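Asker: What would the 3D arrangement of this be:
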Amino acid sequence: MAAVIKFLLKVVIFAAAFYGLTYFDVLPGLEVLANPDGPLGEYGSYLWIGLIFGIVNAVVGPVLRLLSLPFLLLTLGLFLLIINAALLGLTAAITDRLTIDGFGTAVIGGLIFAIVGWAADQMLDS
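Answerer: Presented below is the predicted three-dimensional model:
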């Protein structure tokens, strides 16, 4: 039960990160098409994207990290930036509410969301 609550809190944190990045235009190539007529209004779109990113990060992320272990060792972990960019790109491919303009935007966004995910894990594990 605690794992489910932790996952849901992490989804909310990811949704807040998506909202902050797009509202304050921190990452210009990242855009969320909010739906004000949705069940939860505009914020429901951010929660939806946060949920999809959380699921992709929890299911596909470990598989990609395991399969790319030789590259991770060879690049001393820098290949994780590419993996995080791929996870963000996969999230954008799954939903039509998230658009990413290019590979550079995906890499920077992946770095930001890796930091956000790490910070969320640190807060939720204590």
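
Asker: contacts and neighbour counts: CA atoms only from here.
Answerer: Noted.

Asker: which residue is nearest the middle of the chain?
Answerer: Centroid-nearest residue in the chain: Phe53, 4.6 Å away (criterion: CA atoms, centre = their mean).

Asker: can you pull the contacts of the residue nearest to it when sequence neighbours are not counted?
Answerer: Excluding its sequence neighbours, the residue lying closest to Phe53 (CA to CA, 6 or more residues apart in numbering) is Thr91, at 5.6 Å. Thr91 is in contact with Ile49, Ile52, Phe53, Val56, Leu98, counting by CA atoms under 8 Å, 6 or more residues apart in numbering.

Asker: another one to check against the first:
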Amino acid sequence: MMEFIVTLIVTAVSMIVTSRIVPGITISTPQAALIGAFVFGLVNAIVKPLLILFTLPATILSLGLFLFVINALCFWLVASFTPDFEVKGFFAALFGSILVSLISGFLSNFFGKTS
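Answerer: As a prediction, this is how the structure comes out:
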């Protein structure tokens, strides 16, 4: 349970930092970041594997680069389900998803979480 809470907080912090860096991404409150982190976990657990499965030919043809598009769509989907969290445009979602992944990975390693 503690690992889940740490992961949730790390993802929320990375979303807040990303909203400060990437223009077009706004998170109004810390609560919106926590809700967004929770929804992000659900989308990554349920929707993302289905998208990867359905777009497998495009992913293979693009040598895996289409996964960036899938990540951006998932990030955009999270924003549409989360109040006070807004992503304006595809490129904001693309850069935001990349930055959230990088920051979350760095913070997870910093706090000693291995998985």
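
Asker: I'd like the TM-score for the two structures, please.
Answerer: The TM-score (TM-score structural alignment, normalised by the length of structure 2) is 0.83; 113 aligned residues with a CA RMSD of 2.1 Å.

Asker: In structure 2, what range does whichever strand or helix holds the residue nearest to Phe53 of structure 1 match?
Answerer: Secondary structure assigned from DSSP states H and E places Thr91 of structure 1 in helix 79-94. Across structure 2, the stretch matching helix 79-94 of structure 1 (TM-score structural alignment) is residues 66-81.

Asker: one step back: still touching in structure 2? Go through the contacts of Thr91 of structure 1.
Answerer: Contacts conserved in structure 2 for the contacts of Thr91 of structure 1, counting by both residues aligned by TM-score structural alignment, their matches' CA atoms under 8 Å: Ile49, Ile52, Phe53, Val56.

Asker: Residue in structure 2 paired with the first one?
Answerer: Alignment note (TM-score structural alignment): Ile49 of structure 1 maps to Gly36 of structure 2.

Asker: what separates Leu51 of structure 2 from Ile70 of structure 2, distance-wise?
Answerer: 7 Å (CA to CA, to the nearest Å).

Asker: let me redo that: Val10 of structure 2
Answerer: 22 Å.

Asker: Likewise for Ser108 of structure 2?
Answerer: Applying CA to CA to Ser108 of structure 2 and Ile70 of structure 2 gives a distance of 22 Å.

Asker: between these two, which one's more packed in?
Answerer: Taking other CA atoms under 10 Å, Ser108 of structure 2 and Ile70 do not tie; Ile70 has more neighbours (20 against 17).
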